[in-house]
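Student: Take a look and give me a structure for this.
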Amino acid sequence: MARGERRRLLEGIVVLIRDTTWKCGRVERTVLEFLRNDIKGRGRARIKDMLERLEADGHKRSEFLDAIKRLEKRRIVKIMMPDSA
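Tutor: This is a model prediction of the structure:
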């Protein structure tokens, strides 16, 4: 993933589509747990907020971004990008 793509990805919002952890790795399960237990209970969160929380828990930034891309590929989450005007 290119540097520009990673920067743009950080501005996005992750939305939970399917609530399943079947065949998910450790970091992917952590991401899904964060979305499930979101304070507002909407099943969506800003990627920047999730990254700050997971880095505080000891996860690496690159592992986190790769996990989100894998979850999107498996259609468990959807990454929504803000419209650039």
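Student: CA atoms for contacts and neighbours, from now on please.
Tutor: Noted.
Student: what about the strands in this structure?
Tutor: Secondary structure of the chain (DSSP state E): strands at 13-16, 44-46, 77-80.
Student: how about the residue nearest the centre of the chain, what does it touch?
Tutor: Taking Cα atoms, centre = their mean as the criterion, Ile68 is the residue nearest the geometric centre of the chain, at 4.4 Å. For Ile68, the contacting residues are Glu28, Val31, Val77, by Cα atoms under 8 Å, 6 or more residues apart in numbering.
Student: Among those, which one sits closest to Leu16?
Tutor: Val77 (4.6 Å; Cα to Cα).
Student: Quick check: the closest one touching Leu71?
Tutor: Yes: the criterion here is Cα atoms under 8 Å, and Val77 meets it with Leu71 at 5.8 Å.
Student: neighbour count winner among these two?
Tutor: Val77 (24 against 21; other Cα atoms under 10 Å).
Student: quick one more, to check against the first:
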Amino acid sequence: MVGRKTGETQRLVRAIVVLIRDTTWKCGKLERSIVRYLNMRTKGLGKPQMAVSDIIHKLELTGKKKNEFLDALRRLERRKIVRILSVRI
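Tutor: Prediction:
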């Protein structure tokens, strides 16, 4: 497995995640929790988007769990369940 650059990870942490589909078929436990959290925000008359850093803070992820979370986000994007929008500062 090829290691990621720090800049790429930091860019992902500053990004915004948008829920496209509410499906968790063939997803793992972490992917399901991400989709469930974004879906709950949408059902509560909120926006279907949220900053990645806010999700990390809300799910209380640190260290290795944070890296697993970022990998899960990439898998969800590859399956076209969420879209990751980069934010330019």
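Student: Could you get me the TM-score between them?
Tutor: TM-score of the superposed chains, computed with TM-score structural alignment, normalised by the length of the first structure, equals 0.87; 82 aligned residues with a Cα RMSD of 1.6 Å.
Student: Could you count how many residues lie near the aligned residue in the first structure for Lys58 of the second structure?
Tutor: Counting by TM-score structural alignment, Lys58 of the second structure corresponds to Arg53 in the first structure. For Arg53 of the first structure, the count of nearby residues is 13 (other Cα under 10 Å).
Student: Could you check how far Arg53 of the first structure is from Lys23 of the first structure?
Tutor: 23 Å (Cα to Cα, to the nearest Å).
Student: One more: Val77 of the first structure?
Tutor: In terms of Cα to Cα, Val77 of the first structure sits 14 Å off from Lys23 of the first structure.
Student: Arg36 of the second structure corresponds to which position in the first structure?
Tutor: Under TM-score structural alignment, Arg36 of the second structure pairs with Glu33 in the first structure.
Student: ah, wrong one, I meant Asp71 of the second structure
Tutor: Match for Asp71 of the second structure (TM-score structural alignment): Asp66.
Student: Quickly note the distance from that match to Thr21 of the first structure.
Tutor: 16 Å.
Student: can you tell me which residue in the second structure aligns to Arg42 of the first structure?
Tutor: In the second structure, Arg42 of the first structure lands on Lys47 (TM-score structural alignment).
Student: need the contact list for Met50 of the first structure.
Tutor: Applying Cα under 8 Å, 6+ apart to Met50 of the first structure gives the contacts Val31, Phe34.
Student: Val52 is in contact with Val13 of the second structure, correct?
Tutor: Yes: if you go by Cα under 8 Å, Val13 of the second structure and Val52 touch, sitting 5.3 Å apart.
Student: Need the overlap of contacts for the two.
Tutor: Taking Cα under 8 Å, 6+ apart as the criterion, Val13 of the second structure and Val52 do not both touch any residue.
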